[in-house]
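Undergrad: Need a 3D model of the sequence below.
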Amino acid sequence: MNDNKAVIEKFYTSFQRLDAGSMNACYSDDIIFSDPVFGLLKGDDVKVMWEMLCTNAKDFSLSFSGIELLDEGYATCQWKATYTFSKTGRKVTNHIKAFMRLKNGKIIEHSDAFRLSTWLAQAFGWKGTLFGWTGFMKRAVQKNARKNLIRFIATHYPDPET
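TA: Sure thing, here's the model as predicted:
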């Protein structure tokens, strides 16, 4: 089995177990990540994001398939996460296409693509269906996700100098 494929399989099997530590071991220290909810994150912020998502997951299940090695450094796969969105208590099934760049046995870039308006409709019901296509609602969700990440960092990794 190709080493890059093994890294991707380890990442997602760890995610299935909500094991953020093992997921993050697949990343380089200077990982770059992006998705429609969190936008662009780098380094430790990426790793803490996965820790936050794994810690807060409710009724979570994940499947992945179609790992495709495009060349020696690039790969894609599909994954599906089903969970209860904590803010509304609504069930969400998110279909995602991941794009990864790997080097020296580590993921150095990771981008997840999914239709944010579809996610918003599931997570927020009629409000998400009606307004999920608007830039206003998308920006509000992105701002809230960042705020939650900052709060998680402050709670779990307090500044020792304060």
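Undergrad: Please count neighbours and contacts with C-alpha atoms only from this point.
TA: Noted.
Undergrad: residues contacting residue 113?
TA: 35-36, 96-98 (Cα atoms under 8 Å, 6 or more residues apart in numbering).
Undergrad: rerun that using 6 Å as the cut-off
TA: Neighbour list for residue 113: 96-97 [criterion: Cα atoms under 6 Å, 6 or more residues apart in numbering].
Undergrad: could you measure it against residue 40, distance?
TA: Computed as Cα to Cα, to the nearest Å, the residue 113 to residue 40 distance reads 12 Å.
Undergrad: same deal with residue 159?
TA: Distance of residue 159 to residue 40, given as Cα to Cα: 23 Å.
Undergrad: what about the two, which has more around it?
TA: Between residue 159 and residue 40, counting by other Cα atoms under 10 Å, residue 40 is the more crowded of the two (13 against 9).
Undergrad: wait, the more buried one sits on residue 34?
TA: Yes. Using Cα atoms under 6 Å, residue 40 makes contact with residue 34 at a distance of 4.4 Å.
Undergrad: Just want the most central residue of this protein.
TA: In the chain, the residue lying closest to the centroid (Cα atoms, centre = their mean) is residue 50, at 6.4 Å.
Undergrad: Disregarding flanking residues, what is the spatial nearest neighbour of that residue?
TA: Nearest non-adjacent residue to residue 50, counting by Cα to Cα, 6 or more residues apart in numbering: residue 20, 5.8 Å away.
Undergrad: Please give the structure of this sequence too, so both can be compared:
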Amino acid sequence: MSKSEINIIEKFYEAFADLDAERMLEWYHDDVTFEDPAFGVLKGEEAKNMWRMLCQTQQGKDFKVITSNIEYTPESGKARWEAYYTFSKTGRKVHNVINATFKFKDGKIINHLDRFSLYRWSKQALGLKGFLVGWTAFFRKKLNKQTRFLLSEFQKKQTTQS
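TA: Sure, this is the predicted structure:
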């Protein structure tokens, strides 16, 4: 990985801290694949729209992102980032610690994998309910279904506004 690709990671997260999805997506390849525990695997425009949705829903709220430990090898990059926000459905504060890995193609991010403890997140976001069921496969599947539905609804609105 070259210095320019390290800058890609930094610029991507600087834009995220500003909740500027379009600036973030300048660094995403058109054929990007994104994966995390909440959404599962997203590709191309679906992955891009996920960032648009997240940035839009956090505008004017207490969202904060901090990036650290940007590292690289000749083939890939990685970073640790932390998100601080209030989960809107419960009003509970969340501090999510995410480890991200990246692969690059044509000077852009082609693969982005975010890993975090879904159980830790669920306890913070949902309280007792998260503590009781946040570690189960049932919870993960239900969350994936819900996040996919929200993304689908967001994409429909984007299409009708175009």
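Undergrad: Now name the helix or strand holding residue 152 of structure 2.
TA: Element membership for residue 152 of structure 2 (DSSP states H and E) is helix 137-161.
Undergrad: what's the answer for residue 34 of structure 2, then?
TA: With DSSP H and E as the test, residue 34 of structure 2 turns up in strand 28-36.
Undergrad: contact partners of the strand ranked longest in structure 1?
TA: Longest strand in structure 1 by number of residues (criterion: DSSP state E): strand 90-103. With Cα under 6 Å, 6+ apart as the test, strand 90-103 of structure 1 has contacts from 73-84, 107-114, 122-123.
Undergrad: Please compute how far the helix or strand following it lies from its chain's middle.
TA: For strand 90-103 of structure 1, the succeeding helix or strand toward the C-terminus, using DSSP H and E, is strand 106-113. Put simply, strand 106-113 of structure 1 sits 10 Å off its chain's centre (Cα atoms, centre = their mean, to the nearest Å).
Undergrad: quick revisit: give me the helices and strands touching the strand holding residue 34 of structure 2, please.
TA: strand 40-43, strand 108-115 (3 or more Cα pairs under 6 Å, 6 or more residues apart in numbering; DSSP states H and E).
Undergrad: most neighbours per residue, which of the ones you listed?
TA: Most buried of those by mean neighbour count (mean count of other Cα atoms under 10 Å) is strand 108-115; its value is a mean of 20.
Undergrad: post-alignment, the following helix or strand past that strand versus structure 1, mean distance?
TA: Once the chain leaves strand 108-115 of structure 2, the next helix or strand it forms, by DSSP H and E, is helix 118-126. Once fitted to structure 1, helix 118-126 of structure 2 is off its aligned match by 0.6 Å on average (mean Cα distance after the TM-score superposition for structure 1).
Undergrad: Helix 118-126 of structure 2: how far from the chain's middle?
TA: Here the centre of helix 118-126 of structure 2 is set off from its chain's centre by 16 Å, with Cα atoms, centre = their mean.
Undergrad: Run through who's touching that helix.
TA: Contact with helix 118-126 of structure 2 is made by 87, 92, 94, 130-131, 134-135, as judged by Cα under 6 Å, 6+ apart.
Undergrad: rerun that using 8 Å as the cut-off
TA: Under the criterion Cα under 8 Å, 6+ apart, residues 37-38, 87, 90, 92-96, 129-131, 134-135, 140 lie in contact with helix 118-126 of structure 2.
Undergrad: Make a PyMOL selection of whichever of the residues you listed turn out to be buried.
TA: To isolate the buried members of the contacts of helix 118-126 of structure 2 in PyMOL, using 16 or more other Cα atoms under 10 Å:
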select buried, resi 37+38+94+95+96+130+131+134+135+140
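Undergrad: ok, the contacts of helix 118-126 of structure 2 vs residue 16 of structure 2, which is closest?
TA: Nearest to residue 16 of structure 2 among the contacts of helix 118-126 of structure 2 is residue 96, at 14.7 Å by Cα to Cα.
Undergrad: That closest one matches what in structure 1?
TA: With TM-score structural alignment as the criterion, residue 96 of structure 2 lines up with residue 94 in structure 1.
Undergrad: how close does that match get to residue 65 of structure 1?
TA: Distance, residue 94 of structure 1 to residue 65 of structure 1, by Cα to Cα: 14 Å.
Undergrad: repeat for residue 71 of structure 1
TA: Remark: distance between residue 71 of structure 1 and residue 65 of structure 1 (Cα to Cα) = 18 Å.
Undergrad: Many thanks, have a good one.
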